[in-house]
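J.: Quick one: sequence and predicted model below, then my questions.
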Amino acid sequence: MKRRQLMGYAGAGLVTTLVTSLSSHRQAGAQSGGSLTVQWLGHTCFLFTGGGAKILVNPFRTIGCTAGYRPPKVAADLVLISSQLLDEGAVEDLPGNPKLIYEPGVYEFQGIKVQGIAIPHDRKGGKQFGTNAAWQWNQAGINILHLGGAAAPISIEQKILIGRPDLALVPVGGGPKAYNAQEAKQAIQVITPKIVIPTHYRTQAADNATCDISPLDEFITVMQGMAVRRSNSDTVTISSSNLPENGAIQVLSYKF
């Protein structure tokens, strides 16, 4: 049976809302063609806009590796949380009243099917930092996979669920809670996404003594041979009609 429970953020607390037959109230264009705008808000936090929906993934508190970023206080219709650690699960200051999903399972929201896939958040089977939810959904005709803070290899069963994403957001900076460059490469070889946006790496904003993740250069080096696109912006627009079949790395620039 499909999981049809959404957690809605309301004021200072969380309320449970039972969602019924949302497919009959499908929002026009939610999964159809068009274009998807992806904005990097720092660390593993991204805002996806397209198909009549705004989906925010992993808003954070400014602490540790996120201390130098601006708080991602942006409006969204739906918020996906990979874990309830401070760098991936801060919702108390978000504007409006977005719906919130933070547990693996299968959900529907405005005609969009959202699937949360459980992957350990550490290299000890989740015993250190628990379970990470990798999020998969289709928005504006783009199949999206956000791996959050995945730290374990992708299993055959998970690969079957994931298929081949058009866009994969992959942690690359290592540390105890996410893939390092070589582990990220192995995950990419398994899922073969058309576009990879690297996440969870050391930047000028994440350059402090308490941050134990590596810079992007290490990942780019191990991915030698894969095309790299560098943007001067924190935003990229993607459409299903111009996806690179052989794969490319898209690097965004955080705006300080």
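T.: Good, I have the coordinates.
J.: switch to C-alpha atoms for all contacts and neighbour counts from now on
T.: Noted.
J.: show me where the stretch 151-256 of the chain has strands.
T.: Along the stretch 151-256 of the chain, the stretches classed as strands by DSSP state E, counting those that start in this stretch are 167-171, 195-199, 227-230, 235-239, 248-251.
J.: Can you say which of these is nearest to Thr131?
T.: Proximity to Thr131 (CA to CA) singles out strand 167-171 among the strands of the stretch 151-256 of the chain, at 15.1 Å.
J.: Leu36: what secondary structure?
T.: Following DSSP: H, G, I helix; E, B strand; the rest coil, the label given to Leu36 is strand.
J.: that older thread, got the strands of the stretch 151-256 of the chain as JSON lines, with distance to Ser82 and mean neighbour count columns?
T.: As requested, the strands of the stretch 151-256 of the chain are arranged in JSON lines below (distance: least, CA to CA, whole Å; neighbours: other CA atoms under 10 Å):
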{"stretch": "strand 167-171", "distance to Ser82": "12", "mean neighbour count": "25"}
{"stretch": "strand 195-199", "distance to Ser82": "13", "mean neighbour count": "23"}
{"stretch": "strand 227-230", "distance to Ser82": "26", "mean neighbour count": "13"}
{"stretch": "strand 235-239", "distance to Ser82": "21", "mean neighbour count": "17"}
{"stretch": "strand 248-251", "distance to Ser82": "21", "mean neighbour count": "20"}
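J.: Ser233 contacts Tyr254, doesn't it?
T.: Yes. The criterion here is CA atoms under 8 Å, and Ser233 meets it with Tyr254 at 7.1 Å.
J.: between the two, who's got more neighbours?
T.: Each of Ser233 and Tyr254 has its neighbours counted (other CA atoms under 10 Å); Tyr254 has more, 19 against 13.
J.: Pretty sure the more buried one sits against Gly42.
T.: Yes. With contacts counted by CA under 8 Å, Tyr254 reaches Gly42, the gap being 6.6 Å.
J.: Give me the common contacts of these two.
T.: Residues touching both Tyr254 and Gly42 (CA atoms under 8 Å, 6 or more residues apart in numbering): none.
J.: From the opening residue of stretch 79-96 to its closing one, how far?
T.: Start-to-end span of stretch 79-96 (CA to CA, to the nearest Å) is 11 Å.
J.: From one end of stretch 138-151 to the other, what's the distance?
T.: Note: stretch 138-151 ends 24 Å apart using CA to CA.
J.: From the chain's centroid, how far away is that stretch?
T.: Centre-to-centre, stretch 138-151 and its host chain are 6 Å apart (CA atoms, centre = their mean, to the nearest Å).
J.: try it against this one:
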Amino acid sequence: MELQFYGANCLRVVTKKAVVTIDDNLTDLGLKSVTKNGDIVLFTGLHGDVLAGPKIVIDQPGEYEVSDMSIKGVAARGHIEENDRHGTTLFRLIVDGVRIVITGHVYPELTDEQLEALGTVDILCIPVGGNGYTLDPTGALKIIKKIGPKIIIPTHYFDATIKYPVSQVSLEEAIKELSIEPSETVDKLKLKVTELDEATRLVILERQ
């Protein structure tokens, strides 16, 4: 299993049999789409048209078995939504035994039911840019403490080449506020379930 980061909240999960592209809203932010024909495409929230020909697009809660992976979407309140609205989807992927959760722009107070639906989490990919646009480091830390992942991957922070509609907190500032020192910075995260440590660590994924 290989995890790649493309800026904002866009990630790709690559296995021997499939590629999952997550939150590829890059064209709205002044970048090129990274979705390829045949990709499994996930969106945690609102999105525009998918430019390539995906194998399947999943943007709603539910349980899906696609190729060599299991995907679960869990309904959640968006970070600026009213209490009774659930316009965001948390995604949990099980890939080669590794359990990955992508939160998107979620409200930081997850319910017990949502936490139970997500279950044990090995890798948590979570926005930290804040400023009313997405989770800030304080909100991200609330989710991190509740979920207790083995690996934390911050996303959606300041990048001079990304045209965010709202300025985002820098990665350095987010790390300082999280009070978790990065264990490593990698181009891509290649991982087997047997390589997971028990202690929580922060891993920085370089943008592709």
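T.: Great, that's in hand. These numbers were taken from a predicted model, which means no experiment stands behind them.
J.: The residue mapped onto Phe43 of the second structure from the first structure and Pro104 of the first structure, how far apart?
T.: Using TM-score structural alignment, the equivalent of Phe43 of the second structure in the first structure is Ile81. For Ile81 of the first structure, the distance to Pro104 of the first structure equals 10 Å [CA to CA].
J.: And for Ala184 of the first structure?
T.: Look at Ala184 of the first structure and Pro104 of the first structure: by CA to CA, they are 21 Å apart.
J.: try Asn246 of the first structure
T.: Taking CA to CA, one finds Asn246 of the first structure at 30 Å from Pro104 of the first structure.
J.: Also Ala134 of the first structure?
T.: 8 Å.
J.: and those two? which has more neighbours close in?
T.: Neighbours were counted for Ala134 of the first structure and for Pro104 using other CA under 10 Å; Ala134 has more, 26 against 21.
J.: List the residues that contact that one.
T.: 82, 104, 116-119, 145-150.
J.: And Met1 of the second structure, by the same measure?
T.: Counting by CA under 8 Å, 6+ apart, Met1 of the second structure has contacts 13-16, 95-96, 190-192.
J.: now swap in Pro54 of the second structure and tell me
T.: So Pro54 of the second structure contacts 35-41 (CA under 8 Å, 6+ apart).
J.: Thr44 of the first structure corresponds to which position in the second structure?
T.: Superposed on the second structure with TM-score structural alignment, Thr44 of the first structure falls opposite Asn9.
J.: So what's the residue count around Gly125 of the first structure?
T.: Applying other CA under 10 Å, we find 14 residues neighbouring Gly125 of the first structure.
J.: which SS class is it?
T.: With three-state DSSP as the basis, Gly125 of the first structure sits in coil.
J.: Can you tell me what it aligns to in the second structure?
T.: Residue pairing (TM-score structural alignment): Gly125 of the first structure is matched to Glu82 of the second structure.
J.: So which residues of the stretch 151-256 of the first structure form helices?
T.: Along the stretch 151-256 of the first structure, counting by DSSP state H, counting those that start in this stretch, helices occupy 156-162, 181-191, 217-222.
J.: Format those helices as JSON lines; extra columns: distance to Phe109 of the first structure and mean neighbour count.
T.: Below are the helices of the stretch 151-256 of the first structure laid out as JSON lines (distance: least, CA to CA, whole Å; neighbours: other CA under 10 Å):
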{"stretch": "helix 156-162", "distance to Phe109 of the first structure": "19", "mean neighbour count": "13"}
{"stretch": "helix 181-191", "distance to Phe109 of the first structure": "25", "mean neighbour count": "19"}
{"stretch": "helix 217-222", "distance to Phe109 of the first structure": "34", "mean neighbour count": "16"}
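J.: Gly45 of the second structure versus Ile58 of the second structure, what's the distance?
T.: Plainly put, Ile58 of the second structure is 10 Å away from Gly45 of the second structure if you go by CA to CA.
J.: which neighbours do the two share?
T.: Contact criterion CA under 8 Å, 6+ apart; residues shared by Ile58 of the second structure and Gly45: none found.
J.: ok, for the alignment partner in the first structure of Ser167 of the second structure, nearest residue in space, not its chain neighbours?
T.: By TM-score structural alignment, Ser167 of the second structure lines up with Asp212 in the first structure. Nearest residue to Asp212 of the first structure in three dimensions, chain neighbours excluded: Gly175, at 5.5 Å (CA to CA, 6 or more residues apart in numbering).
J.: center of the second structure - which residue?
T.: With distances taken as CA atoms, centre = their mean, the residue of the second structure nearest its centroid is Ile102 (3.1 Å).
J.: That one maps to what in the first structure?
T.: So Ile102 of the second structure corresponds to His146, using TM-score structural alignment.
J.: looking at it, Tyr69 of the first structure is touching Gly42, isn't it?
T.: Yes. In this structure, Tyr69 of the first structure is within contact of Gly42 by CA under 8 Å, at 6.2 Å.
J.: And for the second structure, the residue most distant from the center?
T.: The centre of the second structure is farthest from one residue, Asp84, which by CA atoms, centre = their mean lies 23.2 Å away.
J.: so what's the closest residue in space to Ile144 of the first structure that isn't next to it in sequence up against?
T.: Spatial nearest neighbour of Ile144 of the first structure, chain neighbours left out: Leu167 (4.9 Å); criterion: CA to CA, 6+ apart. By CA under 8 Å, 6+ apart, Leu167 of the first structure lies in contact with 142-145, 193-197.
J.: Output the residues you listed in JSON lines; the columns should cover distance to Phe60 of the first structure.
T.: Shown next, in JSON lines, are the contacts of Leu167 of the first structure (distance: CA to CA, whole Å):
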{"residue": "Ile142", "distance to Phe60 of the first structure": "25"}
{"residue": "Asn143", "distance to Phe60 of the first structure": "24"}
{"residue": "Ile144", "distance to Phe60 of the first structure": "20"}
{"residue": "Leu145", "distance to Phe60 of the first structure": "19"}
{"residue": "Pro193", "distance to Phe60 of the first structure": "26"}
{"residue": "Lys194", "distance to Phe60 of the first structure": "27"}
{"residue": "Ile195", "distance to Phe60 of the first structure": "24"}
{"residue": "Val196", "distance to Phe60 of the first structure": "22"}
{"residue": "Ile197", "distance to Phe60 of the first structure": "18"}
